[in-house]
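# Coordinates only, no sequence provided:
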């Protein structure tokens, strides 16, 4: 299933794609996922929730140690679609501070919870973060079987596509298994994992 979120985000290249993971960090699924990605030398973007990072700072730090980039996914995963800009700014600033304190790394991307952007796209840009949408969402938050997710990724991925997946927000073992199964197929088919472009002023 293809679901496009504004702002639409892609990576350069005819056979390139980007994996992104939301709502973590979430042991043990994030830990297992990091092992899978390392096994294929794939770098991804992890969009972290501030309060979840506060609960699992060691896992967040491991994401950075493994070479992945970070996104701010808000403080508590609230729908900010109708929030005034000042409230959005306070949320994002606090979430970024928590993430940076836990990881020692910058947070170059922002993804709005539920893809409900409202004022958050402009606020994130003002704060130096690149708003990160997606080309493909496979509804892994509903926890379908791993084979179903593999099929949705292989059938729905378009050149330059950013894939929305989840390592947090519940039991994500099916997602981790799907990534483990689909990566060898994508790489063997000539796809290359890449990262979305960042704002010139991005941190």
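Nice, thanks for sending it over. Predicted model, so just to flag it, every value in this text is computed and none were measured.
# make it CA atoms for all contacts and neighbour counts henceforth
Will do.
# a helix runs through residue 86, doesn't it?
Yes. Judged by DSSP: H, G, I helix; E, B strand; the rest coil, residue 86 forms part of a helix.
# And it, how far from residue 198?
Counting by Cα to Cα, to the nearest Å, the gap from residue 86 to residue 198 is 24 Å.
# Report the buried residues of stretch 128-148.
By 16 or more other Cα atoms under 10 Å, the buried positions in stretch 128-148 come out as 128-141, 143, 146.
# hang on, the earlier thing: in terms of packing, which of residue 86 and residue 198 has more residues around it?
A count of neighbours by other Cα atoms under 10 Å puts residue 198 above the other of residue 86 and residue 198, at 15 against 11.
# immediately after the longest strand belonging to the chain, which helix or strand?
With secondary structure taken from DSSP state E, the chain has its longest strand at strand 16-24. For strand 16-24, the succeeding helix or strand toward the C-terminus, using DSSP states H and E, is helix 29-39.
# A further structure is provided below for comparison with the first:
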């Protein structure tokens, strides 16, 4: 009956409709993110981030939570050199111009010894010549990147020409290592042109760098270690080379800097992939 279905107060009487409305309103208030006017002691159900998604576990509704969890998403920068940095206090190692049949296996051995994963941006011509090295890269858990077919400057290319080049390079990588995802693209010489939007259309993310170590012309292992030590900031994507010349100094510098950075409290991670 209607009387038996009504909510009851402590004395057994039916609760007024206004209380049910307040209850529903309370649930509505609890589903939004806290604002500075909210009671800091109130426990809320806050979505993360503020995008209309389903609430997560209860969080303390204070100002710090609001600032940290409820800020609007950052806009993607258009400058390819600053895209996809790893998380704070971490360092992402990336290597261009491989796979080189001499340098790459030595580099992979060093990374394996230190349990570090990296992104290796592969030159299509070299992939065709040394597919076995590509398979070793993928087998060790590293991520291959697309570095174009012939290492050409793409800054003045049309989107159609860029797309054809990147698709050919990606096909060579997939042929060498079937099933390997190619999530990254880095433009040769840092000359991006229209390539970031084309890469995005092929489900690849432009991979920038915060530190270019300058190892194309080997300056000596000690100098490379100094540049890495002084130039690597928290969250940096570091650009090195594992192809295009004699890379023994680069491999030795990486072998020396990894334990040094770890002793300083840094960790190695893959570049961040923002949605």
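Ah, there it is. These numbers were taken from a predicted model, which means no experiment stands behind them.
# So after superposing, what's the score?
The TM-score (TM-score structural alignment, normalised by the length of structure 1) is 0.94; 195 aligned residues with a Cα RMSD of 1.0 Å.
# picking that back up, in the buried residues of stretch 128-148 of structure 1, find the pair that's most separated.
With distances taken as Cα to Cα, the most widely separated pair in those is 128 and 146, at 35.9 Å.
# Look up how far residue 83 of structure 1 lies from residue 77 of structure 1.
Computed as Cα to Cα, the residue 77 of structure 1 to residue 83 of structure 1 distance reads 13 Å.
# More neighbours: the two, which one.
Neighbour tally, residue 77 of structure 1 and residue 83, criterion other Cα under 10 Å: the higher count belongs to residue 77, 18 against 14.
# What residue in structure 2 is paired with that one?
The pairwise alignment with structure 2 assigns residue 77 of structure 1 to residue 151, based on TM-score structural alignment.
# mind listing the strands for structure 1?
Counting by DSSP E, structure 1 has strands at residues 16-24, 45-48, 69-72, 109-110, 130-131, 136-137, 161-166, 192-193.
# So for residue 58 of structure 1, which of these sits nearest?
Here strand 16-24 is closest among the strands of structure 1 (Cα to Cα), at 11.9 Å.
# Give me the most central residue, structure 2.
When Cα atoms, centre = their mean is applied to structure 2, the residue found nearest the centroid is residue 272 (1.6 Å).
# how about it, what's its match in structure 1?
Under the pairing rule here (TM-score structural alignment), the equivalent of residue 272 of structure 2 within structure 1 is residue 197.
# What lines up with residue 133 of structure 1 in structure 2?
Aligned by TM-score structural alignment, residue 133 of structure 1 pairs with residue 208 of structure 2.
# typed the wrong thing, it's residue 99 of structure 1
Using TM-score structural alignment, residue 99 of structure 1 lines up with residue 173 in structure 2.
# what's the nearest residue to its match if we skip its chain neighbours?
Leaving out its chain neighbours, the residue that sits closest to residue 173 of structure 2 by Cα to Cα, 6 or more residues apart in numbering is residue 127, at 6.6 Å.
# Wait, the residue nearest to the centre of structure 2 touches residue 87, no?
Yes. Contact criterion Cα atoms under 8 Å: residue 272 of structure 2 and residue 87 qualify, at 6.6 Å.
# hang on, the earlier thing: in this structure the match of residue 133 of structure 1 contacts residue 271, no?
No. Counting by Cα under 8 Å, residue 208 of structure 2 does not reach residue 271; the two are 9.4 Å apart.
# and the closest residue to the match of residue 133 of structure 1 other than its chain neighbours, how many neighbours?
Leaving aside its sequence neighbours, residue 208 of structure 2 sits nearest to residue 81 (Cα to Cα, 6+ apart; 3.9 Å). A count of nearby residues for residue 81 of structure 2, using other Cα under 10 Å, gives 20.
# residue ranges for the helices of the stretch 1-150 of structure 2, please.
For the stretch 1-150 of structure 2, applying DSSP state H, counting those that start in this stretch gives helices covering 2-5, 17-30, 63-69, 103-114, 124-129, 131-139.
# Show me the one of those helices that comes nearest residue 259 of structure 2.
Across the helices of the stretch 1-150 of structure 2, residue 259 of structure 2 has its closest neighbour in helix 103-114 (7.9 Å, Cα to Cα).
# Can you give me the stretch of structure 1 that that closest one aligns onto?
With TM-score structural alignment applied, helix 103-114 of structure 2 matches the range 29-40 in structure 1.
# Next, the buried residues of the matching stretch.
Across stretch 29-40 of structure 1, burial judged by 16+ other Cα under 10 Å covers 29, 30, 31, 32, 33, 34, 36, 37.
# likewise stretch 186-196 of structure 1?
186, 191, 192, 193, 194, 195, 196.
# For that stretch, give me every contacting residue.
9-12, 15-19, 42-45, 154, 162 (Cα atoms under 8 Å, 6 or more residues apart in numbering).
# at 10 Å what do you get?
By Cα atoms under 10 Å, 6 or more residues apart in numbering, the residues outside stretch 186-196 of structure 1 that reach it are 9-20, 40-45, 68-69, 109, 130, 132-133, 153-154, 157, 159-162, 183-185.
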